[in-house]
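Participant: The amino acid sequence is not available; the structure is as follows:
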């Protein structure tokens, strides 16, 4: 029963309505970002075919370009959400002069796919978006990625096949097998071990999907891209040790990790918006300086 629940939650996750996402972030103090998105930013819709999915999103064009190289930030949301959840992060990058790409992950929002794969195929979707960004903004454009939760894991996993200029990974998991094991034990104690194997079997038989293969930590281990990890100290879904372990494997000396006290899952920016923004601003300043911008 528990294994069945886990498999279905991964592949057929509930979807939060757009209006609810806007309402939640407005109540959390991001009304200014929502207003900029709705009333001020120049948006351009796009659709990209990726494997068996149709990915829909928006390019937010930034008029503040004063650099020789275009700058683009691709933002990936977490499970159950849609691109509206990215707006609060988009404002940080927009204020730094970046064009923004936000999109609905496969299966969520307006994007079309039979199911979510929690980072397996999402990583390929993000790679396709980055390739499209280079076609649009120039092969030498500076591309940065921000991912939250599933989005963070997907962005990190993509590093095995595409190298952006930097990554900000907010509360990502390092290994889906480990995460499922941890969550299964929380729900079922001694039954957690068999439950995760039942979930794996159901996922494979019903969806041809093996979640044991989703291991962002392997991509981090083999990448030289600067990564800024952000994680809530009190994350009750994805333990902060996932980010700590991956950070220790980072090869690029510009990589950083920041732990936000009192923050639960995906709430670091809510708990300390000013501090969160400052971290990203200073990290990007280092990356751009190294890139000669």
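Facilitator: Received the coordinates, thanks. Keep in mind that what you see is a predicted model, and the values were worked out from it rather than measured.
Participant: going forward, measure contacts and count neighbours with C-alpha atoms only.
Facilitator: Noted.
Participant: Could I get the full set of helices for the chain?
Facilitator: Under the criterion DSSP state H, the chain contains helices at 2-11, 18-25, 31-35, 87-94, 122-137, 150-158, 176-188, 192-207, 216-221, 241-247, 268-271, 273-290.
Participant: could you dump the ones you listed to JSON lines with mean neighbour count?
Facilitator: Converted to JSON lines, those look like this (neighbours: other C-alpha atoms under 10 Å):
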{"stretch": "helix 2-11", "mean neighbour count": "19"}
{"stretch": "helix 18-25", "mean neighbour count": "15"}
{"stretch": "helix 31-35", "mean neighbour count": "17"}
{"stretch": "helix 87-94", "mean neighbour count": "22"}
{"stretch": "helix 122-137", "mean neighbour count": "19"}
{"stretch": "helix 150-158", "mean neighbour count": "29"}
{"stretch": "helix 176-188", "mean neighbour count": "17"}
{"stretch": "helix 192-207", "mean neighbour count": "19"}
{"stretch": "helix 216-221", "mean neighbour count": "21"}
{"stretch": "helix 241-247", "mean neighbour count": "18"}
{"stretch": "helix 268-271", "mean neighbour count": "20"}
{"stretch": "helix 273-290", "mean neighbour count": "15"}
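Participant: any chance of these in a markdown table, plus distance to residue 253?
Facilitator: A markdown table is the format used below for the helices of the chain (distance: least, C-alpha to C-alpha, whole Å):
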| stretch | distance to residue 253 |
| --- | --- |
| helix 2-11 | 34 |
| helix 18-25 | 34 |
| helix 31-35 | 32 |
| helix 87-94 | 22 |
| helix 122-137 | 24 |
| helix 150-158 | 17 |
| helix 176-188 | 27 |
| helix 192-207 | 36 |
| helix 216-221 | 13 |
| helix 241-247 | 11 |
| helix 268-271 | 24 |
| helix 273-290 | 11 |
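Participant: hold the first one in mind and look at this next one:
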């Protein structure tokens, strides 16, 4: 009888392990493989469409870079200021977005007199890649983009980092790296605390799934298939090492990246910092709801910290 129970339990354990493995592979493809995502809006706001039309006509260059530690060709738009300036903003786009989706921000940075570099991350837009780096793999690529800016503008260049959603996480991850001295300040808008936290939040919101045991299994699958350590991807840990002035922005009604995350990020950062919670704003909607105030605060933050 004892042997039968052992066989039964062993078989049940194998079924559970197989089920978790199958589910983790499904959610890896759902969350990490670039493709159309039904849970994301497919509509483009009129203000963004107008800015995208402007971006097609403004003088710009196409830059290329090889991804850090990977044989992937990356693409970026370089939009020089109308007049020579040492000041450049590097913008980081969101999950399943492209550099063109940042056109509205590129335009107001350009109008403020700054150069702008807008990359397509791995697996997005014109850049190569069959996985999403969630900003953590991409942070090392941005270090290479920063060196391109310095080579182009010169050693006296001054650089600001700006990102929204996954891009917000990207610039927070960057804040924990050994940044070149030319990087002077950062603005992040609605970035998440970690890849695992964001997967858990979406698993709960979309499928009512608990964090354990699925999310660690998905993280392991992603780490093996995409070749970067998903478990180590924490903006909290990165912010502990940040030394640049950082403006945090988050919508008060953000359900995609829960607003509670920004309070943890703000507490983890020990640099000069400021937090702006935008009333009634959902995920990445702060600019849409308060365009004039948003532009004034973001551009003002960078202007206050140029050397």
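Facilitator: Arrived safely, thanks for sending. Fair warning: this is a prediction, and the values are worked out from it, not measured in the lab.
Participant: just so I know, which of the helices of the first structure lies nearest residue 43 of the first structure?
Facilitator: Proximity to residue 43 of the first structure (C-alpha to C-alpha) singles out helix 87-94 among these, at 12.3 Å.
Participant: Can you tell me what sits against that closest one?
Facilitator: 25, 30, 33-34, 37, 62, 73, 75, 99-100, 102, 277, 280-281 (C-alpha atoms under 8 Å, 6 or more residues apart in numbering).
Participant: with the second structure superposed, average distance for it?
Facilitator: Superposing on the second structure places helix 87-94 of the first structure at an average distance of 1.1 Å from its equivalents, by mean C-alpha distance after the TM-score superposition for the first structure.
Participant: What is the corresponding segment of the second structure for that helix?
Facilitator: Mapping helix 87-94 of the first structure onto the second structure (TM-score structural alignment) gives residues 103-110.
Participant: Under the alignment, what does residue 202 of the second structure map to in the first structure?
Facilitator: Under the alignment (TM-score structural alignment), residue 202 of the second structure maps onto residue 183 of the first structure.
Participant: Quick check: the gap between its match and residue 245 of the first structure.
Facilitator: Residue 183 of the first structure sits 18 Å away from residue 245 of the first structure, going by C-alpha to C-alpha, to the nearest Å.
Participant: from the contacts of helix 87-94 of the first structure, which is closest to residue 157 of the first structure?
Facilitator: Distance to residue 157 of the first structure across the contacts of helix 87-94 of the first structure (C-alpha to C-alpha) is lowest for residue 75, with 14.5 Å.
Participant: Can you tell me how far that closest one is from residue 198 of the first structure?
Facilitator: Going from residue 75 of the first structure to residue 198 of the first structure by C-alpha to C-alpha gives 33 Å.
Participant: Residue 92 of the first structure too?
Facilitator: Distance from residue 92 of the first structure to residue 198 of the first structure, counting by C-alpha to C-alpha: 42 Å.
Participant: To which residue of the second structure is residue 170 of the first structure aligned?
Facilitator: With TM-score structural alignment as the criterion, residue 170 of the first structure pairs with residue 189.
Participant: and what of residue 143 of the first structure?
Facilitator: So residue 143 of the first structure corresponds to residue 159, using TM-score structural alignment.
Participant: Burial check on the equivalent of residue 254 of the second structure over in the first structure, number of neighbours?
Facilitator: Aligned by TM-score structural alignment, residue 254 of the second structure pairs with residue 235 of the first structure. Residue 235 of the first structure: 20 surrounding residues under other C-alpha atoms under 10 Å.
Participant: One more: residue 113 of the first structure?
Facilitator: Around residue 113 of the first structure there are 16 other residues, counting by other C-alpha under 10 Å.
Participant: Matching it against the second structure, which residue comes up?
Facilitator: Aligning on TM-score structural alignment places residue 113 of the first structure opposite residue 129 in the second structure.
Participant: Go ahead and confirm its match touches residue 72.
Facilitator: Yes: using C-alpha atoms under 8 Å, residue 129 of the second structure is in contact with residue 72, at 6.3 Å.
Participant: list the residues that contact both of the two?
Facilitator: Here residue 129 of the second structure and residue 72 have residue 122 as joint contacts, going by C-alpha under 8 Å, 6+ apart.
Participant: in the second structure, what residues pair with stretch 268-283 of the first structure?
Facilitator: Under TM-score structural alignment, stretch 268-283 of the first structure corresponds to residues 286-301 of the second structure.
Participant: Go through the helices of the first structure and name the closest to residue 42 of the first structure.
Facilitator: Closest approach to residue 42 of the first structure among the helices of the first structure (C-alpha to C-alpha): helix 87-94, 11.3 Å.
Participant: distance between the closest one and the chain's centre?
Facilitator: Relative to the centre of its chain, helix 87-94 of the first structure is centred 13 Å away, using C-alpha atoms, centre = their mean, to the nearest Å.
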